[in-house]
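Student: quick one, structure for this:
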Amino acid sequence: MKQLLLIPCLLLAACSTTAPAPGAAAANPLFTDRHTADPAPLVVGDTLYLYVGHDMARGDEMFNIVEWRVYSTTDMARWTDHGAVMKPTDFKWASRDAWASQAIEKDGKFYFYTTVEHDQTRPGKAIGVAVSDSPTGPFVDARGSALVSNDMTPQGPHTWDDIDPTVFIDDDGTAWLMWGNANFYYARLKPNMVELDGPILQAELPKYVEGPWVHKRGDTYYLTYASMDKSVSEDELVSYATAPAITGPWKYRGEISGPAENSFTIHPGIVEFKGQWYFFYHNGVLTVGDQGGALGRRAVAVEHLYYDADGGIVPIEHTREGVSVPRRH
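Tutor: Got it, this is the predicted structure:
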């Protein structure tokens, strides 16, 4: 009888399963049945959606990220796995690499900005944008071409400077795209969300490496990013800057997070959900089957985030308990 009940679920592409972390609710890592990376939260009504890449590197392989997946929760304790929402080759002009992404809602549609490897017609990393009527997809290419490609930006130190897109819609409805490895780029988006509206600009950020994320609290804009300070660690840290406007000027405020355990990279995602702020990131502590955590086998985690009296972000300690244990700064 159990086999008969499972058959309809297997036949439904959109079938989801509830995936709470084992033990205490919302303990870290959040998901233990597969390796996940580059978390990007999105709040829609009373639900938080979390977009991740699916790490599938084996052995000493560096990165093999083959699809993007989405999870959701209404209470930060129980998570629903909605499965894969897209793969790199769904962009016909792309060849591989489901690198970091972010989804955002506008006018009832959901836009998914993400990093892929462009085919040989425009080699290098590129940013694509896909669209869906649902936060759980499926997402389809919204342009038929890259939104940003390597030949559109100043010559960087390598061909993967156009990665890690983050998108922010300001209070006046203007949307901004920010991205970059080694170089920090930003550009305004047209109201249709799938075209740039003006030149690609650059800003200098102390210790900047990659993985920018923008959020706003009150009148202050926060730009959080993976940074590097070899006097502290050989691995990435998380730093942040604040500004009175989305275009800056950005004031460096320091580091809020040390390196992720057993992971060179770290990727911040910050969101307010039901009156509480959360800091998402990934580490390399999870073993799945015969594959332990590593550079290309990461695991998504979350912590509470607090602000001090001056609006600064209180430094965050990475824990195995995550948000299952109430904390006060």
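
Student: going forward, measure contacts between C-alpha atoms and count neighbours the same way
Tutor: Noted.

Student: now do the same for residue 209: helix, strand or coil?
Tutor: With DSSP: H, G, I helix; E, B strand; the rest coil as the basis, residue 209 sits in strand.

Student: burial check on it, number of neighbours?
Tutor: Using other C-alpha atoms under 10 Å, residue 209 has 22 neighbouring residues.

Student: repeat for residue 308
Tutor: 10.

Student: what residues are up against the nearest residue to it once chain neighbours are set aside?
Tutor: Sequence neighbours aside, residue 314 is the residue nearest to residue 308 in space, at 6.1 Å (criterion: C-alpha to C-alpha, 6 or more residues apart in numbering). Residue 314 makes contacts with 256, 305-308, 329, as judged by C-alpha atoms under 8 Å, 6 or more residues apart in numbering.

Student: residues in contact with the residue positioned nearest the centre of the chain?
Tutor: In the chain, the centroid-proximal residue (C-alpha atoms, centre = their mean) is residue 40; its distance is 3.3 Å. Residues in contact with residue 40 (C-alpha under 8 Å, 6+ apart) are 50-52, 101-103, 268-269, 280.

Student: top of the contacts of residue 314 by neighbour count?
Tutor: With neighbours set by other C-alpha under 10 Å, the maximum within those is found at residue 305, which has 23 neighbours.

Student: look up how far residue 125 lies from it.
Tutor: 32 Å (C-alpha to C-alpha, to the nearest Å).

Student: what's the answer for residue 253, then?
Tutor: 30 Å.

Student: so which of the two has more stuff around it?
Tutor: residue 125 (26 against 16).

Student: one more, so I can put them side by side:
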Amino acid sequence: MIKKTTAISLFALLCGTVSFAQKNPVISGWYADPEGIVYNNEYWIFPTYSAPYEQQIFFDAFSSKDLVNWKKHPRIIDANEVKWANKAMWAPSVIEKDGKYYFFFGANDVHEGEIGGIGVAVADRPEGPYKDLLGKPLINKIVNGAQPIDQFVFKDKDGQHYMFYGGWKHCNVVKLSDDFTKLLPFEDGSIYKEVTPENYVEGPFMFIRDNKYYFMWSEGGWTGPDYKVAYAIADSPFGPFKRINTILEQDPKIATGAGHHSVIKVPNEDKYYIVYHRRPLGKTSAHERETCIEEMTFDKNGHINPVKMTFEGVKHVLK
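Tutor: Just a heads-up that it's a prediction; the model follows:
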């Protein structure tokens, strides 16, 4: 015999009067390494298309007013435009400057002696279409043991742009020219500075809060369940970065492989969201990754509180 309350709930569900508030993942399909940012009073996500390397020859983008309802902008750039890229187009980082949008990306899973690495493209709108700016990689070679992937472009308080990048457990920072076509030397004459913190693997990200530099990265293997995010706080964009804690990791009730994130700061508010990928429970393929969003908060000392993964996600309408 069905209990009365259960029968009522079942009737309501069948009649469409009951809905579930699940908002994570926020976009449909397998997407990873999401760059989240606000442009033109809209939220944007620029992710990696999560698939075998040979199929990763394009990028899609997604825009939203409320972090819930997302519009897909397909193939904003692909390997037909980037002639030197033939696989493994990864981990976009997009920055606006002087009315232009610059799209940094990795391609070809490059190893020593191969063509590939970090490229840059440009467009008049965040949704593109993007055109290859250089016709070749901006960074092709292996320096300090860092594979040229997982680039994040950071604008400092004085307007100078730096790029943090690196796989294979090494992270470099470089100084970018105003037109993003070349690397500039630091004051000591060096071009590449290694800033690798403890346990770093890949996926660097940086933001400023209360005049402090928060440097974040992913640890563990991206194909497995133990992928996670950790962070440090410094007084300079160059560190030193002393690891403080893990703030995002697998939850046996929600998902595994949580990592390679970015952070959205809501304009004119002390409100932050972490945009990341995770692997649904029961999924074991390296490429089965979904993009999700959670609120990210701080304690009274400015430390990042551990992020709890949810199915509910978040909602925030830009004013």
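
Student: can you give me the TM-score here?
Tutor: Here the TM-score for the pair of chains, by TM-score structural alignment, normalised by the length of structure 2, is 0.82; 286 aligned residues with a C-alpha RMSD of 2.6 Å.

Student: aligned partner of the residue nearest to the centre of structure 1 in structure 2?
Tutor: Aligned by TM-score structural alignment, residue 40 of structure 1 pairs with residue 35 of structure 2.

Student: what helix or strand does that match sit in?
Tutor: strand 31-39 (DSSP states H and E).

Student: how big's the offset between that strand and structure 1?
Tutor: Compared with structure 1 after fitting, strand 31-39 of structure 2 has a mean deviation of 1.0 Å; criterion: mean C-alpha distance after the TM-score superposition for structure 1.

Student: what does residue 314 of structure 1 align to in structure 2?
Tutor: Match for residue 314 of structure 1 (TM-score structural alignment): residue 305.

Student: that match and residue 34 of structure 2, how far apart?
Tutor: Distance from residue 305 of structure 2 to residue 34 of structure 2, by C-alpha to C-alpha: 21 Å.

Student: all strands of the stretch 151-300 of structure 1, in order?
Tutor: Per DSSP state E, counting those that start in this stretch, the stretch 151-300 of structure 1 carries strands over the ranges 166-169, 175-179, 185-189, 201-202, 208-217, 220-227, 237-243, 251-257, 269-273, 276-283, 299-305.

Student: count the residues that sit near residue 182 of structure 1.
Tutor: Residue 182 of structure 1 has 18 neighbouring residues, counting by other C-alpha under 10 Å.

Student: residue 176 of structure 2 too?
Tutor: 20.

Student: ok, it - contacts?
Tutor: Taking C-alpha under 8 Å, 6+ apart, one finds 160-163, 182-184 in contact with residue 176 of structure 2.

Student: mind redoing it with 6 Å?
Tutor: Neighbouring residues of residue 176 of structure 2 by C-alpha atoms under 6 Å, 6 or more residues apart in numbering: 161-162, 183-184.

Student: give the aligned equivalent of it in structure 1.
Tutor: So, by TM-score structural alignment, residue 176 of structure 2 is matched to residue 189.

Student: A helix includes residue 141 of structure 2, no?
Tutor: No - using three-state DSSP, the assignment for residue 141 of structure 2 is coil, not a helix.

Student: mind checking how far it is from residue 107 of structure 2?
Tutor: Counting by C-alpha to C-alpha, the gap from residue 141 of structure 2 to residue 107 of structure 2 is 13 Å.

Student: grab the nearest non-local neighbour of the aligned partner of residue 74 of structure 1 in structure 2.
Tutor: Correspondence of residue 74 of structure 1 to structure 2, assessed by TM-score structural alignment: residue 65. What sits nearest to residue 65 of structure 2 in space, not counting adjacent residues and going by C-alpha to C-alpha, 6+ apart, is residue 42, at 5.1 Å.

Student: same check on residue 304 of structure 1?
Tutor: Once flanking residues are discounted, residue 304 of structure 1 sits nearest to residue 278: 4.8 Å by C-alpha to C-alpha, 6+ apart.

Student: what about residue 90 of structure 1, neighbour count?
Tutor: A total of 16 residues lie near residue 90 of structure 1 under the criterion other C-alpha under 10 Å.

Student: that one -> structure 2?
Tutor: Aligned partner of residue 90 of structure 1 by TM-score structural alignment: residue 81.

Student: I'd like the distance between that match and residue 93 of structure 2.
Tutor: Residue 81 of structure 2 is 18 Å from residue 93 of structure 2, by C-alpha to C-alpha.

Student: what does residue 289 of structure 2 give?
Tutor: Distance, residue 289 of structure 2 to residue 93 of structure 2, by C-alpha to C-alpha: 19 Å.

Student: list the contacts of residue 250 of structure 2.
Tutor: 256-258 are the contacts of residue 250 of structure 2 under C-alpha under 6 Å, 6+ apart.

Student: how about it, what's its partner in structure 1?
Tutor: Using TM-score structural alignment, residue 250 of structure 2 lines up with residue 259 in structure 1.

Student: need the contact list for residue 291 of structure 2.
Tutor: By C-alpha under 6 Å, 6+ apart, the contact list for residue 291 of structure 2 reads 25, 31-32, 276-277.

Student: ok so, going back, how many other residues sit next to the equivalent of the residue nearest to residue 304 of structure 1 over in structure 2?
Tutor: Applying TM-score structural alignment, one finds that residue 278 of structure 1 aligns to residue 273 in structure 2. A total of 21 residues lie near residue 273 of structure 2 under the criterion other C-alpha under 10 Å.

Student: so residue 273 of structure 2 sits right up against residue 264, yeah?
Tutor: Yes - the criterion here is C-alpha atoms under 6 Å, and residue 273 of structure 2 meets it with residue 264 at 5.1 Å.

Student: shared with structure 2, which of the contacts of residue 314 of structure 1?
Tutor: For these, the aligned pairs still in contact in structure 2 (both residues aligned by TM-score structural alignment, their matches' C-alpha atoms under 8 Å) are 256, 305-308.

Student: farthest pair in the residues you listed?
Tutor: Using C-alpha to C-alpha, those span at most 12.2 Å, a distance reached by 256 and 308.

Student: what are the ranges of the helices in structure 1?
Tutor: 2-11 (DSSP state H).

Student: how far away is residue 81 of structure 1 from residue 173 of structure 1?
Tutor: For residue 81 of structure 1, the distance to residue 173 of structure 1 equals 31 Å [C-alpha to C-alpha].
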